[in-house]
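For reference, the sequence and a predicted model appear below.
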Amino acid sequence: MLLCLSGRLKVVYAEPDGREVMLAVRGPGDVIGEFSSRDGLPRSATVQAIEPGVTSKLADRRFTELVETLGLRAQLDGYIMGKLRASAAHAWQLAHHTTTARLADLIATLIDAAGPDHPAPTTIAMSQEELAAALGLVRSAITPVLARWKSSGLIRISRGKLHITDFGALRRLRSADVSTSGQNSAR
């Protein structure tokens, strides 16, 4: 069990052949691994650092003791249910939203996860390949979207990093370009 104290983490599901998709982004204050502490089953995903940060490790048994001692069972259950609800929305988005909306949502989620004390929340330390893989796509699927955003002044791109210069406009793209047909065009 991990508690994220600083930095951003990605929760990744990987197939045996190496293909992976990002399931969630976690940041300061998030608990990682609480599902396994509840059911005792092996973890269903891997957590990887997006950038340098600090986590604190806590044994499952100790975590459970703290939850019981401090009377936090209802809060933990609510936290877990929130994660489950978010995963359902994420699955819908991956299946039905356009590449533009999916990428805008991913970037907004990464910025939101940075936390209030992050020195550069609008700088995303992920390459274009990593951003595409996070959405279950290849780089060529997101390149036209990033090129449009760059020419519009929404972003700057540097080696292995994306710098968001107009977060408000990017946030509006999360829902402005949503496909209802299930077709994931590069629009």
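Yep, that arrived.

going forward, measure contacts and count neighbours with C-alpha atoms only.
Fine.

Helices of the protein, residue ranges please.
34-39, 60-69, 73-96, 99-113, 128-134, 139-151, 167-176 (DSSP state H).

how near is the one residue sitting closest to the centre of the chain to residue 60?
With distances taken as C-alpha atoms, centre = their mean, residue 25 lies nearest the centre of the chain, 2.6 Å away. Distance, residue 25 to residue 60, using C-alpha to C-alpha, to the nearest Å: 21 Å.

for residue 42, same thing?
Look at residue 42 and residue 60: by C-alpha to C-alpha, they are 12 Å apart.

So between the two, which is more surrounded?
residue 60 (17 against 10; other C-alpha atoms under 10 Å).

Identify the residues contacting that one.
Applying C-alpha atoms under 8 Å, 6 or more residues apart in numbering, we find residue 60 in contact with 1, 34, 37.

if we go to 7 Å?
Listed by C-alpha atoms under 7 Å, 6 or more residues apart in numbering, the contact partners of residue 60 are 1, 37.

related to what we said a few turns ago, touching, the residue nearest to the centre of the chain and residue 9? I think so.
Yes. The pair residue 25 / residue 9 is scored as a contact, 5.7 Å apart, by C-alpha atoms under 7 Å.

Buried residues, stretch 153-169. List them.
Residues 154, 155, 156, 157, 162, 163, 164, 165, 167 are the ones in stretch 153-169 that count as buried (16 or more other C-alpha atoms under 10 Å).

which pair in these spans the largest distance?
Greatest spatial distance among the buried residues of stretch 153-169 (C-alpha to C-alpha): 157 and 167, at 14.5 Å.

Residue 21 contacts residue 15, correct?
No. Using C-alpha under 7 Å, residue 21 is not in contact with residue 15, being 8.9 Å away.

and these two? which has more neighbours close in?
A direct count of neighbours by other C-alpha under 10 Å for residue 21 and residue 15 places residue 21 higher, at 20 against 9.

who touches that one in this structure?
12, 13, 14, 133, 134, 135, 136.

For the most far-flung residue of the chain relative to its centre, give me its contacts.
For the chain, the C-alpha farthest from the mean C-alpha position belongs to residue 69; by C-alpha atoms, centre = their mean, that distance is 31.1 Å. With contact set as C-alpha under 7 Å, 6+ apart, residue 69 has no partners.

Can you check the distance spanned by stretch 147-166, start to finish?
By C-alpha to C-alpha, the extent of stretch 147-166 from end to end equals 15 Å.

can you list contacts of it?
Contact with stretch 147-166 is made by 122, 123, 124, 125, 126, 127, 170, as judged by C-alpha under 7 Å, 6+ apart.

also this one, for the comparison:
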Amino acid sequence: MTTRTSTYPPDDGGLDDRVPFLARLESEDRSALLALGRTLDFTPRTVLLRQHEPSSHVLFLVHGWTKVTASAANGYEALLALRGPGDIVGESAALTGRPRSATVTALEPVRAVAVERERFKDLLDHSPAVSFALLGLTADRTRAADRRRLEFASMSVRERFAVLLLDLARTHGHRTPEGIKLAVPLSKQELAGSVGASREMVQRLLKELRDKDAVATGRRTMLIMRPDILRRIAGSGPGTGTAGGIPSSSRPAEQ
């Protein structure tokens, strides 16, 4: 897989923002939390949580990956994050009582544990360790999102797109004899939204990469054959490094 060199030093003693919520808990707290809910299974493309809906339960992902997207009033849709095993989704609505701020959709068969808002808040009230773990996760995601915005501000769309594909290859890529196959089915609009571009711009960038035999694309599928070309593009601008892409936990608490 591809690797990238960070322009930021690692935090001393801190948890990486990619560490999922359940992995931050002691086994006793993790078991107590999951025991509060009921297990739900979702098929691929099923919506787990929908933007603007008034529900307030929390979901803990046990198996499978999801995508987190949000739509603007004009229909523009952005991919905010990918969430997988161990992650929490829906915590913002549970804590604030506000409608969902994003949509969470299964990318593959997903198993999750649903915990009602009152049970979740009661556990937080009586378990400082769980509360601090959630606070730490939120802080890590916020810091990573700020770092990403700062770094992306110094890049062109072309550079941001190359960084995104490299990150997806590293976190969700499977090696094949032909290249690295991305395991997450993302639309051109979702890719565009994640780098602040138009769908048409992403189409042009993909054509450029196909012409260079760097990638091959199908319907919501992508094969990266020349990651060295992507690294060269990503490294052509100032501030290149690391906050790009859609890591599994790169945004503040949402949904």
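In hand now; what should we look at? All values reported here derive from a predicted model rather than from experimental measurement.

Can you tell me how far the equivalent of residue 216 of structure 2 over in structure 1 is from residue 141 of structure 1?
Using TM-score structural alignment, the equivalent of residue 216 of structure 2 in structure 1 is residue 156. Computed as C-alpha to C-alpha, the residue 156 of structure 1 to residue 141 of structure 1 distance reads 18 Å.

now swap in residue 87 of structure 1 and tell me
Counting by C-alpha to C-alpha - residue 87 of structure 1 and residue 141 of structure 1 are separated by 23 Å.

more neighbours, those two?
Using other C-alpha under 10 Å, the more surrounded residue of residue 87 of structure 1 and residue 141 is residue 141, with 17 against 14.

how many neighbours does residue 101 of structure 2 have?
Counted with other C-alpha under 10 Å, residue 101 of structure 2 comes out at 22.

Now do the same for it: its match in structure 1.
In structure 1, residue 101 of structure 2 lands on residue 44 (TM-score structural alignment).

need the contact list for residue 168 of structure 1.
Residue 168 of structure 1 is in contact with no residue at all, counting by C-alpha under 7 Å, 6+ apart.

Residue 46 of structure 1 versus that one, what's the distance?
31 Å.

cool, residue 29 of structure 1 as well?
Distance of residue 29 of structure 1 to residue 46 of structure 1, given as C-alpha to C-alpha: 18 Å.

Excluding residues flanking it in the chain, which one is nearest residue 64 of structure 1?
Leaving aside its chain neighbours, residue 64 of structure 1 sits nearest to residue 37 (7.4 Å; criterion: C-alpha to C-alpha, 6 or more residues apart in numbering).

hmm, back to that, shared with structure 2, which of the contacts of residue 21 of structure 1?
On the basis of both residues aligned by TM-score structural alignment, their matches' C-alpha atoms under 7 Å, what survives of these in structure 2 is 12, 13, 14, 133, 134.

Quick one: map the first one onto structure 2.
Aligned against structure 2 by TM-score structural alignment, residue 12 of structure 1 finds its counterpart in residue 69.

In contact with the nearest residue to its match once chain neighbours are set aside, which residues?
Using C-alpha to C-alpha, 6+ apart and skipping the chain neighbours, the partner closest in space to residue 69 of structure 2 is residue 79 (4.5 Å). By C-alpha under 7 Å, 6+ apart, residue 79 of structure 2 lies in contact with 68, 69, 70, 190, 191, 193, 194.

now swap in residue 139 of structure 1 and tell me
128, 129, 132.

Now do it against residue 59 of structure 1, distance only.
Taken as C-alpha to C-alpha, the span from residue 139 of structure 1 to residue 59 of structure 1 is 38 Å.

do residue 156 of structure 1 as well
41 Å.

go on, residue 36 of structure 1?
Going from residue 36 of structure 1 to residue 59 of structure 1 by C-alpha to C-alpha gives 11 Å.

Span of stretch 216-229 of structure 2 from start to end?
This stretch, stretch 216-229 of structure 2, spans 13 Å end to end (C-alpha to C-alpha).

rewinding a little: so between residue 36 and residue 59 of structure 1, which is more surrounded?
residue 36 (14 against 11).

wait, doesn't the more buried one sit right on residue 43?
Yes. Using C-alpha under 7 Å, residue 36 of structure 1 is in contact with residue 43, at 5.9 Å.

Show me the buried residues of stretch 153-169 of structure 1 that map onto strands.
Members of the buried residues of stretch 153-169 of structure 1 lying in strands (criterion: DSSP state E): 155, 156, 157, 162, 163, 164.

Can you lay out the residues you listed as a markdown table showing distance to residue 73 of structure 1?
Below are those laid out as a markdown table (distance: C-alpha to C-alpha, whole Å):
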| residue | distance to residue 73 of structure 1 |
| --- | --- |
| 155 | 42 |
| 156 | 44 |
| 157 | 44 |
| 162 | 39 |
| 163 | 39 |
| 164 | 38 |
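
Closest one of those residues to residue 82 of structure 1?
Nearest to residue 82 of structure 1 among those, with distances taken as C-alpha to C-alpha, is residue 164, at 27.3 Å.

Report the separation between the closest one and residue 81 of structure 1.
31 Å.

same deal with residue 92 of structure 1?
Taking C-alpha to C-alpha, one finds residue 92 of structure 1 at 17 Å from residue 81 of structure 1.

try residue 65 of structure 1
For residue 65 of structure 1 relative to residue 81 of structure 1 (C-alpha to C-alpha), the value is 20 Å.

ok, now residue 176 of structure 1?
28 Å.

Next: residue 109 of structure 1.
Distance from residue 109 of structure 1 to residue 81 of structure 1, by C-alpha to C-alpha: 18 Å.

So for those two, which sits in the more crowded spot?
Per other C-alpha under 10 Å, whichever of residue 109 of structure 1 and residue 81 has more neighbours is residue 109, with 15 against 12.

which position in structure 2 aligns with residue 98 of structure 1?
Alignment note (TM-score structural alignment): residue 98 of structure 1 maps to residue 156 of structure 2.
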